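K.L.:
Only the shape, not the letters, is given here:
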């Protein structure tokens, strides 16, 4: 079999077939032949850089470098090429935690050196940043949380430096303080898409994040002197299957309403919107670190892109938007009351009944295509819902509060602004 390139040169496929006896590389970054003419593969498996001997069906080297989504390059010290390659001369350079790391084998172990970084570093993530959260800082400093496609969440801090010369003044930059660590076994290969935090009456500030592969994470956030600390409470893939296609796109977190509280429980309500069009309503028990799916909010027929929460006269509401231009409002308090009613008034009663399915209290197609931005605000006797979409338009819709608070929806249509 010959393959001809654009410059007229041709290549011949020498060998084709399955490689047996290995667990598989997710990305093959290069190949080489050893001095004994054995074929070597260089690539990535989950978060590790791996060197695999095809002929011996064995792993020569494995090193945790954060995965292929980070900037990386590898080669052989002393100018060695792909022929007569010696794996002991391999060097791997990659970017992580604002620093350039260089790793190379030393006997059976791998030694790692860090260079650069510090305040001059410019790399925080190796892929797109999907979500940011602003946290209170100290003085002029601010803390920012980021969630990225590379699977990590990072805490950044602003700092100011003086600029001398013709452009004298202050320059504000970011410093990466830490990477939030979940359970790596569950987190492998899962992009982080969304975050939400809530201040609770009993458990302080709770941070919930979601992403690809059915992944949800919960952290408890505390401020100690000049530091912001995060304690990981739970990292869980909600599906036990190996191929998890569900991707959480947006998350909102509520403190549990006092009417449902029990003296021995600390619980937050999590509304997780996914790319299958459903919003899943969970209860997360902070003490037992247990998730419970209590309701399915169903209306959207395509991926839910954004969400926003609102408290109205003591009731919890959720606004969501999807790729088809639809926007919906949900009464979360009513959903919790239905769940509690089905359990004899007990929200925490485990039942084998079919999952409760909830419909929105208001819905409307506002945009011609995807709605990427969404916020909702109480203003006098109305609720103002602002949205922006792929159709390059911004819309503000005024909804009378009585339509949302009434047990049966009214007939008056909301007016666009």
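P.N.:
Structure received. Bear in mind the structure is a predicted one, so any value in this text is a computation, not a measurement.
K.L.:
Please make it C-alpha for all contacts and neighbour counts, starting now.
P.N.:
Noted.
K.L.:
doesn't residue 338 fall inside a helix?
P.N.:
Yes - assigned with DSSP: H, G, I helix; E, B strand; the rest coil, residue 338 falls within a helix.
K.L.:
since we're on it, how many residues are nearby?
P.N.:
Residues lying near residue 338 (other Cα atoms under 10 Å) number 17.
K.L.:
what's it in contact with, if anything?
P.N.:
If you count contacts by Cα atoms under 8 Å, 6 or more residues apart in numbering, residue 338 has none.
K.L.:
then this one, side by side with the first:
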């Protein structure tokens, strides 16, 4: 930072401003500040310091005393845990040094070089010195980087980065951009995982090496993270001046009715094992009980259940100017909620909700319907624990003078979403997996998997009907109709927790019975193709995507661990 200019972190940007800042460290164009068991990354915008990301230290280290950049270029956190002085490495998530000094209410000094680390402190009037050879650079080699401390609840692939002709210069590629003959070692998939340990991790998965590199971890949640959604995938610099790398916006949600929005930027970094680096910027957050606390007549209202959990997320990208994307959330309290993202994710607002299912909603999935000479329609499908499916027409809902969005009961509360366009009873119990895919005929394949191990596949048609009292495009109302319907009662021996329609002819499913099964579609009911046994217990989610004609598809399964498969047709 320029010493001739003064930058201030204003009170309006943080509710923690009254807490003391215990350490400052400049790293490039960012300023790291330690505060109340966490450290903030800040950067200068319009003459003021703006918080970018809040990261927590190790469990129990609530008193951060400082931050240091060690000789190998990484950052370590200095703090006190009870009566111990701790040096914590946030990249490897390990305690490098622990000194039993009696606590932090004393004078102390710290120094680190490549040869040794020294910690001096006062105790009972004596000057004590702790010295360790090797400093904060670990001599041992990590065979496999740590991922999560508890089970993985969601897996989501963001995009693919391919290394350019020169070493370590990647560029962003969409799945459809991959050409036949692409060399596998040059491709690296960027995958996001979330877990019960309250963290969201960004991983780099090379196509053929079988390794997984943890690029960064986001620790903003206070409870379990159960769902994640991605939107706005692109390249650094934008379409006008594309640069090597990948950018995306991410929405994560889970326990305590908590939701966070942040952006990631993956750029080349030859100094790391993955040759990639990931930068995270926190944009906004939302909790349901915060809105209740702001109500003037809250003593007359029932407070939102603090144990409400977001079970699934779906991003609905609108084509209306001036409106950002919608985020649909399946909630454990029986609601389907719609959130509006504005200002590139910096504003997260609860727009509408419905309690149509009247029981825990397990899954939501959004898809679009496009037909010649017709307006693009945005549809949402929700699934509950009773095995029912509901389809909502979001395009009609957001139209001006629409009656689908009913006014709220009280001012300040979200709108009420009307009745769905179509409801189906697909299963006899909860639906844990859901996916759709458009067909060449203009219809949609819809597949769902249930807790009883069954699969349900049907073809959905979207027909536009003209209202008698309305004329023009505004009078067109979509009607959803099921053309074909098939069921596989004993597809798996346990809950089907992962499902993906790869093409109009291929579908893949994963279950707690630890089987990954591929199905043939398009000729009546789904028929078995092949199956393999995976080693992840209690698989909670699966994502599958095409790599190239030579390497087929990749399937990532998350549960009590993470496993990635390459499948060739």
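P.N.:
Good, I have the coordinates. No experiment lies behind these values; they were computed from the predicted model shown.
K.L.:
Touching, residue 151 of structure 1 and residue 191? I think so.
P.N.:
Yes - with contacts counted by Cα atoms under 8 Å, residue 151 of structure 1 reaches residue 191, the gap being 4.1 Å.
K.L.:
where do the helices sit along structure 1?
P.N.:
184-187, 332-342, 401-405 (DSSP state H).
K.L.:
between these, which gets nearest to residue 145 of structure 1?
P.N.:
helix 184-187 (18.0 Å; Cα to Cα).
K.L.:
Could you list every helix and strand that the closest one packs against?
P.N.:
strand 227-237 (3 or more Cα pairs under 8 Å, 6 or more residues apart in numbering; DSSP states H and E).
K.L.:
buried sites along the strand it packs on?
P.N.:
Residues 228, 230, 232-237 are the ones in strand 227-237 of structure 1 that count as buried (16 or more other Cα atoms under 10 Å).
K.L.:
cool, and stretch 172-185 of structure 1?
P.N.:
174-182.
K.L.:
Compute the distance between residue 142 of structure 1 and residue 170 of structure 1, please.
P.N.:
Residue 142 of structure 1 sits 16 Å away from residue 170 of structure 1, going by Cα to Cα, to the nearest Å.
K.L.:
try residue 52 of structure 1
P.N.:
Taking Cα to Cα, one finds residue 52 of structure 1 at 50 Å from residue 170 of structure 1.
K.L.:
Between the two, point out the one with more neighbours.
P.N.:
Per other Cα under 10 Å, whichever of residue 52 of structure 1 and residue 170 has more neighbours is residue 52, with 22 against 12.
K.L.:
Next, count neighbours for the residue nearest to the more buried one when sequence neighbours are not counted.
P.N.:
Leaving aside its chain neighbours, residue 52 of structure 1 sits nearest to residue 59 (4.6 Å; criterion: Cα to Cα, 6 or more residues apart in numbering). When counting by other Cα under 10 Å, one arrives at 15 neighbours for residue 59 of structure 1.
K.L.:
same question, residue 251 of structure 2
P.N.:
23.
K.L.:
Equivalent analysis for residue 100 of structure 1, please.
P.N.:
18.
K.L.:
Which residue, other than its chain neighbours, is closest to it?
P.N.:
residue 115 (5.2 Å).
K.L.:
The one you found contacts residue 97, doesn't it?
P.N.:
No - taking Cα under 8 Å as the definition, residue 115 of structure 1 is not a contact partner of residue 97, at 10.9 Å.
K.L.:
Have a look at these two and say which one is more surrounded.
P.N.:
Per other Cα under 10 Å, whichever of residue 115 of structure 1 and residue 97 has more neighbours is residue 97, with 20 against 11.
K.L.:
Quick one: residues contacting the more buried one.
P.N.:
117, 123-124, 176, 178-179.
K.L.:
Throw those into TSV and include distance to residue 307 of structure 1, thanks.
P.N.:
Output for those, formatted as TSV (distance: Cα to Cα, whole Å):
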residue	distance to residue 307 of structure 1
117	36
123	29
124	26
176	28
178	27
179	25
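K.L.:
From those residues, pick the one nearest residue 351 of structure 1.
P.N.:
Distance to residue 351 of structure 1 across the contacts of residue 97 of structure 1 (Cα to Cα) is lowest for residue 179, with 38.4 Å.
K.L.:
what does the closest one align to in structure 2?
P.N.:
In structure 2, the residue matched to residue 179 of structure 1 (TM-score structural alignment) is residue 217.
K.L.:
residue in structure 2 matching residue 27 of structure 1?
P.N.:
Looks like residue 27 of structure 1 stays unaligned there (TM-score structural alignment).
K.L.:
closest one to residue 354 of structure 1 among the helices of structure 1?
P.N.:
helix 332-342 (10.9 Å).
K.L.:
Tabulate the helices of structure 1 (CSV), appending distance to residue 254 of structure 1.
P.N.:
Formatted as CSV, the helices of structure 1 follow (distance: least, Cα to Cα, whole Å):
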stretch, distance to residue 254 of structure 1
helix 184-187, 24
helix 332-342, 10
helix 401-405, 19
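K.L.:
of these, which approaches residue 373 of structure 1 most closely?
P.N.:
helix 332-342 (20.6 Å).
K.L.:
in the closest one, what's buried?
P.N.:
332-333, 335-340.
K.L.:
dump the residue contacts of residue 463 of structure 2.
P.N.:
So, once contact is read as Cα under 8 Å, 6+ apart, residue 463 of structure 2 ends up touching 478-481.
K.L.:
measure the equivalent of it over in structure 1 to residue 67 of structure 1 for me?
P.N.:
Matched to structure 1 by TM-score structural alignment, residue 463 of structure 2 sits across from residue 402. Distance, residue 402 of structure 1 to residue 67 of structure 1, by Cα to Cα: 52 Å.
K.L.:
Next: residue 143 of structure 1.
P.N.:
In this view, residue 143 of structure 1 and residue 67 of structure 1 are 26 Å apart by Cα to Cα.
K.L.:
Same question for residue 358 of structure 1.
P.N.:
Taken as Cα to Cα, the span from residue 358 of structure 1 to residue 67 of structure 1 is 40 Å.
K.L.:
higher neighbour count, these two?
P.N.:
Ranked by neighbour count (other Cα under 10 Å), residue 358 of structure 1 and residue 67 place residue 67 first, with 24 against 19.
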